[in-house]
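1. next one to model:
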Amino acid sequence: MWWSYQDVEEQKARLQREIEKRKKRGDKFQVLEAPAGQKKLCTTFWGQAWCRNLESYQVYESRLPRGRSYLRQGKVFNLEIEPGKLSAVVAGSELYDTSVSIQPLPKKQWKQIVESSAGQVGSMLDLLAGKLGDDLMKVLTDPVNGLFPKPKEIRFNCSCPDYADMCKHVSAVLYGVGVLLDTKPELLFTLRGVDQAELLSDASSAAITDLSADAGELAGADLSAIFGIDLATEIPIEEPALVEAKPAKKKAAKKAAKKKRK
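-> Model prediction:
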């Protein structure tokens, strides 16, 4: 089918009217901004690792480029990542509701990852920033036993009329995950249903537990040692002297006597 410039502009205008209509109904429409002016779609370890894993499966090969283009054109809205689920609205010839179901990471597989990371992650900041040793990176990104989902663990659903297993709208959403992980890498662990804190060393985990428990309180602490005073000894408090208030009638009588003498 041949599309003229006028047809494209009319389609954009129609989509914009539909978006405005939904906004008036109270729906949110937040576009997922892909990095502009640079060749790489993702810039951090987690975002790039997600995209590399996605592109490593030949079953997705023919559909991925179009989805990448859709994302760069700002056609992905309201992308949300929840445990085992992605959802978004993608603008094509119409607005399409797109969702992706991803199986939780098997417990046995996660346990192996945690055991392999023992002593290799010093802090949560290092983990989320991707500042990890080469050995641990290989474990996390392993295509078979790593943290990223395999094709058999992924199921797609889109309201578009394309009956292919992965339509371009789904592809755009999957690439969108990589962009989102650039700023919120913790969402990968949310998606796979695991707790990233389990990858920390014992010392780091203990510190996090101490900071999060009873926040703002000094429960169980030795306050005498902290403040350098003996709290068992009572400190006498000097009460302020009470000033006797003079009745109002006496004041009035004195004033009257002064006037009389004058």
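
2. please make it C-alpha for all contacts and neighbour counts, starting now.
-> Noted.

3. strands along the stretch 1-150 of the chain, start to end?
-> 76-82, 85-91, 95-102 (DSSP state E, counting those that start in this stretch).

4. same check, this time on the stretch 151-262 of the chain
-> 154-158.

5. and the helices in it, which stretches?
-> 168-183, 186-192, 202-212, 223-227, 248-261 (DSSP state H, counting those that start in this stretch).

6. rewinding a little: and the strands of the stretch 1-150 of the chain as JSON lines, adding distance to residue 149 and mean neighbour count?
-> Below are those laid out as JSON lines (distance: least, C-alpha to C-alpha, whole Å; neighbours: other C-alpha atoms under 10 Å):
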{"stretch": "strand 76-82", "distance to residue 149": "14", "mean neighbour count": "20"}
{"stretch": "strand 85-91", "distance to residue 149": "12", "mean neighbour count": "23"}
{"stretch": "strand 95-102", "distance to residue 149": "7", "mean neighbour count": "20"}
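
7. put together CSV for those, with distance to residue 135 on each row.
-> Shown next, in CSV, are the strands of the stretch 1-150 of the chain (distance: least, C-alpha to C-alpha, whole Å):
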stretch, distance to residue 135
strand 76-82, 28
strand 85-91, 29
strand 95-102, 26
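
8. give me the angle between the helix of greatest length in the chain and strand 95-102.
-> Longest helix of the chain, by residue count under DSSP state H: helix 5-24. Orientation check (axes from the mean of the first three to the mean of the last three C-alpha atoms, to 10 degrees): helix 5-24 against strand 95-102 gives 70 degrees.

9. one more, so I can put them side by side:
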Amino acid sequence: MPPAHGRGFAQTWWGQAWLKALEDTALDLGQLKAGRRLARAGAVGAVSVRPGRITAVVQDRDGTPHRSDVLLQELSPEEWDRFLGMAVERAGHIAALLDRDMPPHLVEDSAAAGVELLPGIGDLEAECDCEAWDHCGHTAALCYQVARLLDQDPFVLLLMRGRGERELLDELHVRSLTRADSPEPRDEPQEAAPEGVSAAEAYADGTILPPLPGLPALPSEPGLPPTLDTEVGPAQGLDVEAVEFLAAQAAVEAYRLLAEALAPGHDRLAVEDELSVREDAVRLAAADPGPAVEARLAAASEHSRDGLALAVRAWRYGGRAALRVLEEEWVPEEDVLARARAALSAAWDDGERPELRAARNRWTVVGSDVQLRHGRDGRWWPYRKERGRWTPAGPAAHDPATALAVASGSE
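-> Alright, predicted model coming up:
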């Protein structure tokens, strides 16, 4: 295989699991780093794989060749019998294996049957003619190259454990046919299934189940997303700046949702509808992305540049509710209108109430550039006309006089 320039050694689950097993059990991290450098430089020759052993010639940086071997314990006949029996009992496993596919959860099910497929501590025994007593850079490089082989064919792992692919599949095929032809026992009396209770009853009875553990503490800040600053350039059409921005905002949003979930009384709050594409684009734009990302968000939300800036200003004052007040104009029903008028009458003493001109859910102060907008939740939103456009002037208030004072004070 060509050198692995600018990419990880393993792309698939099996290759990455092999590397994790190697790195978790390594005694000398320095030798692992040396092995990565050699493997990345293409210093590993053709790899020979056979039961219990992998072999290759690995060249030093000065060109000196070394024969390197890594030994892996073969599974015993009893372990192979348990593995094959487990696979035959699970229709998904046998179907996948006969189709030359190895599902990742095969590792967990094999371990439950007492068969470890991936190497553990001390399972990879190194032999190299450089006479190192443990893993050296040459044997580590060989292991990294094997991860690339597992990317192409995970059955290589089973070959190292003692069974070749053809032999394994033939035995699986025979076992599956034998199992299918076996008659079901009919003469033996069937034991009655134990009686139980429904899950709802079990959870309702606090004496049946142990108490749940306490909630975890909220972290001090959102987590950091992974960096995309790699040695290889991005794929064609991939906007790295946009992806990094989205990853960072996903972390911030996850932190906000966790904080809300851990807050007292969260279980009594109604579940909100998901944001629309237009609303979510405004939410992201409120996080101050770069100009290129902002332009894409404006297009996604069908806003002009100025329109998006206005929507962002509303969002920062009150999220989705503030955005809807900005963009929606609606006619209050009679009972809603009556309550709004009552609130306006009670907000000022006699003679102090300004003259208001009503239009739908909006009350504009006559002779002034300030306005109150009534939200569907009963709150009042202050607005002010700037450069000919009504602009959000502050957060909502339950008292219209308070909201109007905010709008008037923003001059």
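
10. ok so, going back, deepest of the helices of the stretch 151-262 of the first structure, which one?
-> Among the helices of the stretch 151-262 of the first structure, judged by mean count of other C-alpha atoms under 10 Å, the one packed with the most neighbours on average is helix 168-183 (a mean of 25).

11. whereabouts in the second structure does it align?
-> Counting by TM-score structural alignment, helix 168-183 of the first structure falls onto residues 137-152 of the second structure.

12. relative to the first structure, what is the average displacement of the matching stretch?
-> For stretch 137-152 of the second structure, the mean deviation from the first structure after alignment is 0.9 Å (mean C-alpha distance after the TM-score superposition for the first structure).

13. so what touches that stretch?
-> With contacts defined as C-alpha atoms under 8 Å, 6 or more residues apart in numbering, stretch 137-152 of the second structure is touched by 9-16, 18-19, 22, 31-39, 44, 47, 55-56, 58-60, 66, 68-70, 126-128, 156-157.

14. what about residue 193 of the first structure, how many residues nearby?
-> 19 (other C-alpha atoms under 10 Å).

15. trace it over to the second structure, please.
-> In the second structure, residue 193 of the first structure lands on residue 162 (TM-score structural alignment).

16. and for residue 201 of the second structure, the neighbour number?
-> Residue 201 of the second structure, neighbours per other C-alpha under 10 Å, totals 11.

17. scratch that, residue 115 of the second structure
-> Neighbour count for residue 115 of the second structure, taken as other C-alpha under 10 Å: 20.

18. what residues are up against it?
-> Residue 115 of the second structure touches 75, 79, 82-83, counting by C-alpha under 8 Å, 6+ apart.

19. 6 Å - rerun?
-> residue 79 (C-alpha atoms under 6 Å, 6 or more residues apart in numbering).

20. okay, the match of residue 193 of the first structure and residue 54 of the second structure: tell me how far apart.
-> 12 Å (C-alpha to C-alpha, to the nearest Å).

21. again, but for residue 25 of the second structure
-> 18 Å.

22. and what of residue 109 of the second structure?
-> Residue 109 of the second structure is 26 Å from residue 54 of the second structure, by C-alpha to C-alpha.

23. please apply the same query to residue 320 of the second structure.
-> From residue 320 of the second structure across to residue 54 of the second structure, the span is 60 Å (C-alpha to C-alpha).

24. go on, residue 8 of the second structure?
-> Distance from residue 8 of the second structure to residue 54 of the second structure, by C-alpha to C-alpha: 21 Å.

25. now swap in residue 173 of the second structure and tell me
-> 28 Å.

26. what residue is smack in the middle of the first structure?
-> residue 184 (4.8 Å; C-alpha atoms, centre = their mean).
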